[in-house]
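> Task: produce atomic coordinates for the following.
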Amino acid sequence: MGWKTLDDMDLAGKIVLTRVDINVPLEDGKVTDATRIERIVPTVTDILEAGGKVVLIAHFGRPKGKVDPEMSLQLLLPALEEAFGRKVAFAEDLEAAEGLDVPILLLENIRFLPGEEKNDPALAKTLAKLGDIYCNDAFSAAHRAHASTEALARELPACAGRLMQAELQALEAALGAPERPVVAVVGGAKVSTKLDLLGNLVEKVDRLVIGGGMANTFLAAQGINVGKSLCEHEMTEIAKQIMLKALDVGCEIILPADIVVAREFKAGAENETVPSTRCPDDAMILDAGPESVERVGYAFEHARTLIWNGPLGAFEIAPFNAATDAAALKAAELTEAGKLVSVAGGGDTVAALNASGAAEKFTYISTAGGAFLEWMEGKTLPGVAALEG
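Sure, this is the predicted structure:
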């Protein structure tokens, strides 16, 4: 890996401009989930303990280059101070930040400045004057070429923070140089949103499990009736191409062998399990069946590395969470036994794995959303590339 970490930098007496993602949910002016704030604590602590000072650079919401008091980072000061256990100073603009000599300084929402999303080199140079070292701890924003994620990294000696470091090491272990065999689980509603992902994965993994509404499109591509299920019939030709590509490169695609169907989409709906070739005309496929889960479990048992993005069924409503939960718990069990390296990410994925109780046993759970997906698609992330020089 061509990037440096905090361990490679002399931080004593230095001001470290630290790009973080603290884009947390707010209700009535109070943080309702401080996970993203808690995740930056190791980076801030390590800089302070090494004798450095921290200037936090972050965005909040989408103000589109204009000042919006409802998106002011000042609202997050109480949550930050609680997480760090110390006072955090605040600068409402870059001029106010100049010359402030404090252990931790939070700059106002960087997206209030129109140059941020334009990756303006002039803004990066202005920011660079505020510190000596640049540290990027916001992997979740690394897929954006913005002034504070890309241009600024080229103005100062640059490194990855602890969260960025953990994320990059986990993804490298999963896709860069993984222990084989590798199995990937890709679920979710639509094939069209994950074309690049599927195209990249069939060339990199040994087995590819396809679940959720996406699986219906692949079943339809094989001429199988999917009744009233969510299905992108216009994508069946592309699904066929992906299956042919998988055949060509020796990647086994695993589709549901049996399915759980219902006539209505609601919790506790009357349902039945049938072979995947026998979906009734008036029913919807809402989950994979037990035989499918067994096949997925077999794939996990014969793998060394697992990458997971997306649920296997309509996990939000019982009982159609059964396949996702069972597969997740199987992966967790193998991970805990030291037999599997398991890396997962994406909004629905994190929610599904948390709901199943399996998340804490996975090797790594990414909360980076879009950046995680783009990495899995094989795309270059500007914020990571900038750290590599």
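> only C-alpha atoms for contact and neighbour calcs from this point on.
Will do.
> From the opening residue of stretch 128-141 to its closing one, how far?
19 Å (Cα to Cα, to the nearest Å).
> which of the residues in it are buried?
By 16 or more other Cα atoms under 10 Å, the buried positions in stretch 128-141 come out as 128, 130-141.
> closest to Phe218 among those residues?
Ser140 (30.3 Å; Cα to Cα).
> who's in contact with the closest one?
When contacts are counted by Cα atoms under 8 Å, 6 or more residues apart in numbering, Ser140 is found next to Asp21, Thr367, Ala368, Gly369, Gly370, Ala371, Phe372.
> mind checking how far the fourth one is from Gly187?
Yep, that's Gly369 we're talking about. 14 Å.
> Would you do the same for the sequence below? I want to compare the two.
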Amino acid sequence: MKDIKTLEVSGKRVLVRVDYNVPLSEGQVTDDTRIRASLPTLRWLREKEARVILCSHLGRPKGQRVPEMSLRPVAERLAELLGTPVKFVEDCIGEAVEKEVQALQQGEVLLLENLRFHKGETKNDPEFAEALARLAEVYVNDAFSVSHRAHASVVGVPQRLKEKAAGFQLKREVDYLSRALESPERPLVAVAGGAKISGKIEVLNNLLSRVDKLLIGGAMANTFLASQGLSLGRSLVEETELETAREILLAARERGVKVYLPVDLVVAESQEEEGEEVPVNRVPESKAAYDIGEETVALFTRALSRAGTILWNGPLGLFEKPAFAKGTVAVARAIAAENALTLAGGGDTLAAIKAAGVTHAFSYLSTGGGAFLEFLAGKELPGLKALE
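Modelled structure (predicted):
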């Protein structure tokens, strides 16, 4: 995978795939984290006097033109952050777009309209990819978060352009994750949360061959506890994955990986009530688990102590509700306090870290949920392969 610094870009039209899938409210960007992440690449390209064309999706318009999902507000916010005008064009392919691209001067920036207003983007349609590729002489992927998708702007375009490379944001993300998985400081500890095992079986299996310890929380832990014969009342349990949970625990034992499951839970009759802490073997039939308890937080904190590398994906409870956020927030702070390489990924996980007030203390936060998980599962990401 080539580095952007190896490219000759002066005076050339450079198409950059960014991830500007940001939240909007009343035509304003409410969280510009993803826009800020692209700034180092854009500043470098402008310094090198490239003619910069940006493309991204926003939301899921499903091939329809949805005004509320226009990238125009993003162009306005980007202009403020870059400190320079950002041109905007109301489509991403076609004659009008080509005209705007040809008029671009060195160092200027143009943002194309939402790629997913065309069905050809998600289908990697050859004609759509060809039309996008025609706009540029050089391609840069700076959107790790979409690199697990074989879409036209991620795979189709780089297949058609000889000059291509990874932007600074994408390279940084791949470097951090590769370091954590391939040559980690030990012990390597993984923290897995979220609702279901079913979406993370490959991740868990791949991690078992690499980690020293595995901490499991969230509703996912219910299935592991139930697989050991515990009754968990009305808690979310994936009955179809009980055998999978047992197999994962057995594989961990065979590989010498220490698995930590909750020893107490915060339970309630509904999400709207205050919870009470009970041991995992005393969950009332009428109640469900919504968070890990204080003893589990203490157990997990001890397990994280003196880690060399920590990987985290998935909240450890229903953290959106203040009554059930304590476990996730406490573990986020425990990870942040460690003198280790700390990486976390996924929208919910990042929101939990923000709620805990420790965003600054993590070594790296991945904006790409799906791509982060597929990388952890050891899968080849189409967007990265297309840059080879």
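> care to give me the TM-score?
Once superposed, chain against chain, the TM-score is 0.92 (TM-score structural alignment, normalised by the length of structure 2); 380 aligned residues with a Cα RMSD of 1.8 Å.
> count of residues packed around Leu204 of structure 2?
As a burial measure, Leu204 of structure 2 scores 20 neighbours (other Cα atoms under 10 Å).
> which residues does it contact?
Leu204 of structure 2 touches Ile248, Ala377, counting by Cα under 8 Å, 6+ apart.
> Quick one: map it onto structure 1.
With TM-score structural alignment as the criterion, Leu204 of structure 2 lines up with Leu198 in structure 1.
> and what of His151 of structure 2?
Counting by TM-score structural alignment, His151 of structure 2 corresponds to His146 in structure 1.
> if you skip the residues just before and after it, what's nearest to its match?
Spatially, and ignoring its direct neighbours in sequence, His146 of structure 1 is nearest to Asn119 (4.1 Å; Cα to Cα, 6 or more residues apart in numbering).
> same question, Ala336 of structure 2
Ala336 of structure 2 sits nearest to Ala361 (Cα to Cα, 6+ apart), 5.3 Å away.
> same question, Gly233 of structure 2
Glu285 (3.9 Å).
> Surely the one you found forms part of a helix?
No. Counting by DSSP: H, G, I helix; E, B strand; the rest coil, Glu285 of structure 2 is not part of a helix but coil.
> now for Asp46 of structure 1: what does it line up with in structure 2?
Aligned by TM-score structural alignment, Asp46 of structure 1 pairs with Trp44 of structure 2.
> gap between its match and Val9 of structure 2?
Trp44 of structure 2 is 10 Å from Val9 of structure 2, by Cα to Cα.
> ok, now Arg160 of structure 2?
For Arg160 of structure 2, the distance to Val9 of structure 2 - Cα to Cα - is 17 Å.
> Among these two, which residue is more densely surrounded?
Val9 (21 against 18).
> Can you give me every residue that contacts that one?
Val9 of structure 2 touches Leu45, Lys48, Glu49, Ala50, Val138, counting by Cα under 8 Å, 6+ apart.
> Next: Pro40 of structure 2.
Pro40 of structure 2 neighbours (Cα under 8 Å, 6+ apart): Phe168, Gln169.
> Okay, and it sits in which element?
helix 39-47 (DSSP states H and E).
> if we can go back for a sec, tell me the buried residues within the contacts of Val9 of structure 2.
Burial by neighbour count, judged by 16+ other Cα under 10 Å, picks out Leu45, Lys48, Glu49, Ala50, Val138 from these.
> Wait, the last one touches Arg17, no?
Translated: Val138 of structure 2. No. Assessed by Cα atoms under 8 Å, Val138 of structure 2 is found out of contact with Arg17, at 11.3 Å.
> residue ranges for the strands of the stretch 1-150 of structure 2, please.
Along the stretch 1-150 of structure 2, the segments classed as strands by DSSP state E, counting those that start in this stretch run 13-17, 24-25, 28-29, 51-55, 86-89, 109-112, 138-141.
> which bit of structure 1 covers the fifth one?
Same thing as strand 86-89 of structure 2. Against structure 1, strand 86-89 of structure 2 falls on residues 88-91 (TM-score structural alignment).
> Now find how far off-centre the matching stretch is within its chain.
Mean-position distance between stretch 88-91 of structure 1 and its chain equals 29 Å (Cα atoms, centre = their mean, to the nearest Å).
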